[in-house]
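A.B. asks: Build the 3D model from these lines:
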Amino acid sequence: MCGIFCVLNNFSNNCDNLISQLKFEQNIKNRGPDSFNFQVFSTNDCSLAFAGSVLWLQGKNLTPQPLEDSESIFIYNGDIFNGFDEATQNNFGDTKLFHNFLKENIKNDTLDELYKVNGPYAFIYLDKAKKKLYFGRDIFGRRSLLLGKNKEGDTLILTSVAKRKTEFDFIEVPSVGTFCYDIQKNRFEVYCWQHKNKNYFSKLKDFESFLSTEIGNVFQREDDKPSNDIRAFEENENLKLLKSLKDTGLNEEGNTVLDQLLNSNLWLDNVKLLQKKCIQNKDNCNHATIGILFSGGVDCAVLALLCDKYVDKNRPIDLINVSFDEAKNYQSPDRISGRQTLKELETCCPNRKWNFVEVNVTKDALDKEREVHIADLIYPLNTILDDSLGCALWFAAKGQSKEYVTPCRVLIVGMGADELFGGYIRYRFALKRYSWQGLQNLLDEDWQNLPYRNLGRDDRVVSDHGRQLRTPYLDENVVEFLRKLECWEKTYPSSDLPLGIGEKILLRSLAYHLGLKQAATLKKKALQFGSKIANPKENGHEISSRLCY
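C.D. replies: Next comes the predicted model:
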């Protein structure tokens, strides 16, 4: 994890102290506590300043940033999960490997090939000779990158994190491809991802509107994504199996349904494939370097169990549970379900030390931290939902209970599970009103919107504590597997089954198969309600006055 920053002035004005003037420096340093460096590049007609901080998690040696050679200056925040063996990654580190891969694609004019990189990233790259500035985020938008401009329009900023009260306005760089700014021609280009969705061009229009300029060239490739039209599903064996569950006698937990599903080899095959696609991580360590945002629900429970499977047994795992329910001594719904699922984990994994970290947040602490700091991390987003989720995640990532502060450098979260497995309550209404085609369309729409919603915000608030955000459900291999399944192979939000069974039924089946029989049937609770940070009377889509300035 790193903090990256670049400021460009189209004149020869010196801009090397702008990061300090804007008070961005500390926020950038927070993201990478192991190293911070600065680099300036100036010519007769422009001046650029780069800053990079580093959280060192892998490789034999820390790679300081910015990374400079005779051709370029490069800053990078990301991980590579494919294409290189472990020895190569340990020797060179992901920063140098991505740098070399990027340079090769720039030379070959194949920047749209960056979508093949598995792993989250945001980067900024200066081609010194051609005076071109390249920047972008991964295809899912898992790492933050903001673009800012001043009112005069002569200074641009690219940064992981910004502040509200400055002379600059900011937007999130859309995850639509790799952007290129030709400094000499004062012109933007974009090398689009191969896969585009209906919001794709609207995001480019927003980008142009913000900069008050048109993108000069939009390099596109044909989209080879297959149509999402539903096949002749009435004859599908998995769907027949699900429909038969209507006549199954349900006990209080719905276990009979999951037992029956797992007795089907056809269903069990997908469950085992899903397990195989999930996270693997093997390191030796005797203190907790892995933390999990833990409400006790099925999403995080499965991740915890898989962490136990692949993380060295000598390493404790921190289960971080946040509550804002001061009036009820912090006995929020997530606190209650978290303790319940902890007992299941202790039964399933008796040789693992689980640290259940109770993060209790007073209203005074929430109000103070939001005003002086968290609102800047959430910016430029500004809704009530952004307020609730951003604050909840910031306090959770802080990981501080009365007697313990988590030392974890990686925080694992279940983001993307509802979009991929079909967990939202609105999917019930879509299926009931529009049948399977309507449900498929809504699943596709929600998935395609994911890069433009909250992942950049969540990266900003978690990384502020010098921890790296990991989203295993958004691993490219998991996504590819799940997106190829028909919708009824992963969710059955039908009134035939009670809430807490049909939604995300494939994931619930995996949890049950792994021994999490209670967690497998817990109803979904959004973080803002399970932690009791949100006021249910407020509309989450409205602008939050608490984030305004």
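A.B. asks: Please make it C-alpha for all contacts and neighbour counts, starting now.
C.D. replies: Will do.
A.B. asks: Counting neighbours, what do you get for the residue nearest to S531 when sequence neighbours are not counted?
C.D. replies: Distances taken as CA to CA, 6 or more residues apart in numbering put S323 closest to S531, at 4.6 Å, once the chain neighbours are dropped. Per other CA atoms under 10 Å, the neighbour tally for S323 reads 28.
A.B. asks: Following up with a second sequence; could you model it the same way so I can compare the two?
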Amino acid sequence: MCGILFGASPASFQAPEKAQWEGLKTALNRRGPDAQKEVCLTEPAQLSDPAEPQLSLYGYATVLHLRGEQTVAQPLQDPNNNYIFFWNGEVFDSLQVNPHCNDTTVVFDALVAASNNSDPTVARRFFLDAIQRVGGPFAFVFYNCRTGDVWFSRDCLGRRSLLWRLPDSDHPSFWLSSVICTEGEPAPSGQWQEVSAHGIYRLDTRQWLSNPEKFSESLTCYRWSSLPATPTSLSGISGIEAVPQLQLPYQSAFIGILRQALRERVETIPSTLSLLGPDSTRVAVLFSGGVDCLCLAALLHQILPPGEPIDLINVAFENPRTTQLPASSQGPKHRGSFYHGPPYQMTLPSGEVYLFDEKEYHRLFDVPDRLTGRASFRALAEWAPQRTWRFVAVNVPYSQVEVQRTRITQLMQPAHTVMDWSIALALWFAATGEGYLEPWQTEHEVPISPTIQLQAYRSPAPVLLLGMGADEQLGGYSKHRDRFEAQGWVGLVEEMQGQIDRIAIRNLGRDDRIISDHGKESRFPFLSHRVVDFLCSVPVHYKADLRFQRGIGEKILLRYALRQLGLPLSACQQWKKAIQFGARTAKMTSGKDKGTDKI
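C.D. replies: Take a look at the predicted model:
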């Protein structure tokens, strides 16, 4: 994973603004703690004519090392500085990358080879062919000095963040960045926007410098040659009879393809990252207990070595609107007035101590996702008792929400709605991996003592697996059921396609910015190209049969896959709760807020 910061401007403009640039660099350091590198070049727009206007290029990149034996600092440059490359991504489903090699160098070499043609038109065509053969989540910037082209894009599903700020009269430079949170400095002036995931962009710097007032005419977008498309054929749908008792068509194939996608996203993580101790782990699962994350955890068990633990990260928030519990201003914060045995003691990483009686602890943090999470954790522990499963309860008092409010609000920009905030809040705290192992899952009896110390634990896993993409493709949202009830199968198919089309702009860039702030990388097996292509080929009624009630009809293919894996029926019938309601980050201060309201 990488943090990208890139700028280009006429050399006569003194850029970048130092305070803003340094603030962005500091924010990017959190994304990539393992290596940092900065470049600055000034060159004529036409190499053959030094009298032509000059172009200033400046860039900064940070790296979280997750691929290959050696950390590769970015940006990459060829020996003659003809090409400069920034890469924030992982290669899956496509180019052959040796497990001991870094994928950044493989992609760079492929793009250089495609660009190394004296005819600019041919070089551009070869470049487009090469980048569209790269599968996996990514955002990149590539500068070709020979043609004066700056290429950049996000993958067609938008799984990595990339933002742009276009030049204007006050700021005549062009910027690209993974984030716009500036560590205490005000956000850079100008309009920052998410780079669309619908295509690959080329900035012709020579044309731009020849006519700086018409920047847009020097910018070209090439649409991806293939995008996910849900089939519209509705043949084969028969009348409703009963829930199938054994299996659905495509069920076994779905398990195999999803397992392979997960394997590719786990086995490439260097094993040296887990050598912190016998109980360390390379990967964690964001775990609400729903069928999406339950399936990922079950397949992960089949992939990882037997002795490697799996961390299941479950987040819960104190919501003052629903709990109405004032905190003491002095000494440890006591919650509750009726103590039934020793109080629970929870010490935050900041050193702040909270005391709860057992009843009040559960009243505060037994949010819907905590209850389903515990139930699914127990199902996994009974299904695979030989595996060490760690249920990491991330408990967030409201005081900590207030401490981090400004940072999270800045990180999620340009996303700016109440819904964006409530989702970003849950993901940011979950990605810390800082929680507790509750007494009921410890190996020993709870001792008789003045307090029960909740065992603090911080997951060392640098990779967090998330179930994004399952609801969109398998009819898991209430909008899917609403469309089906109003417009039948045609409406359901259209809603599925619309959800996939919107996922890049709606949440994946935002989620990447939030999770990566902790030096963690998010990975989405349900959004593997192979999984998406496979699900696009499956008839709609085998993915979601909304003639059946909640807990059965939506994501029916996934539920039957879990049964085939051997999970109990009760675990396979959980239904969708949006994370902001499952973790109780929604409506913390007012019940009147709407998700679409701006903050």
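A.B. asks: Would you pull the TM-score for this pair?
C.D. replies: Overlay of the two chains. TM-score (TM-score structural alignment, normalised by the length of structure 1): 0.85; 497 aligned residues with a CA RMSD of 2.4 Å.
A.B. asks: ok, back up a step: tell me the SS of the corresponding residue of structure 2 for the residue nearest to S531 of structure 1?
C.D. replies: Structural alignment (TM-score structural alignment) places S323 of structure 1 against A316 in structure 2. The local conformation at A316 of structure 2, judged by DSSP: H, G, I helix; E, B strand; the rest coil, is strand.
A.B. asks: when you align them, which residue in structure 1 goes with L296 of structure 2?
C.D. replies: By TM-score structural alignment, L296 of structure 2 lines up with L303 in structure 1.
A.B. asks: rewinding a little: roughly how far apart are the match of S323 of structure 1 and V403 of structure 2?
C.D. replies: Separation of A316 of structure 2 from V403 of structure 2 (CA to CA, to the nearest Å): 17 Å.
A.B. asks: likewise E485 of structure 2?
C.D. replies: E485 of structure 2 is 44 Å from V403 of structure 2, by CA to CA.
A.B. asks: repeat for I423 of structure 2
C.D. replies: Counting by CA to CA, the gap from I423 of structure 2 to V403 of structure 2 is 17 Å.
A.B. asks: The two: which has the busier surroundings?
C.D. replies: I423 (23 against 10).
A.B. asks: Tell me which residues touch the residue nearest to that one when sequence neighbours are not counted, please.
C.D. replies: Spatial nearest neighbour of I423 of structure 2, excluding adjacent residues (CA to CA, 6+ apart): Q580 at 5.5 Å. Contact analysis of Q580 of structure 2 by CA atoms under 8 Å, 6 or more residues apart in numbering lists M419, S422, I423, A426, A586.
A.B. asks: Determine whether the claim that the match of L296 of structure 2 is in a strand is correct.
C.D. replies: No. Going by three-state DSSP, the assignment for L303 of structure 1 is helix, not a strand.
A.B. asks: can you name the residues of structure 1 that stretch 57-73 of structure 2 overlays?
C.D. replies: Matched against structure 1 by TM-score structural alignment, stretch 57-73 of structure 2 falls on residues 48-64.
A.B. asks: Mean distance between stretch 491-501 of structure 2 and structure 1 after superposition?
C.D. replies: For stretch 491-501 of structure 2, the mean deviation from structure 1 after alignment is 1.3 Å (mean CA distance after the TM-score superposition for structure 1).
A.B. asks: and that stretch, which stretch of structure 1?
C.D. replies: Alignment of stretch 491-501 of structure 2 against structure 1: residues 438-448, by TM-score structural alignment.
A.B. asks: buried sites along the matching stretch?
C.D. replies: Across stretch 438-448 of structure 1, burial judged by 16 or more other CA atoms under 10 Å covers G438, L439, Q440, N441, L442, L443, D444, D446, W447, Q448.
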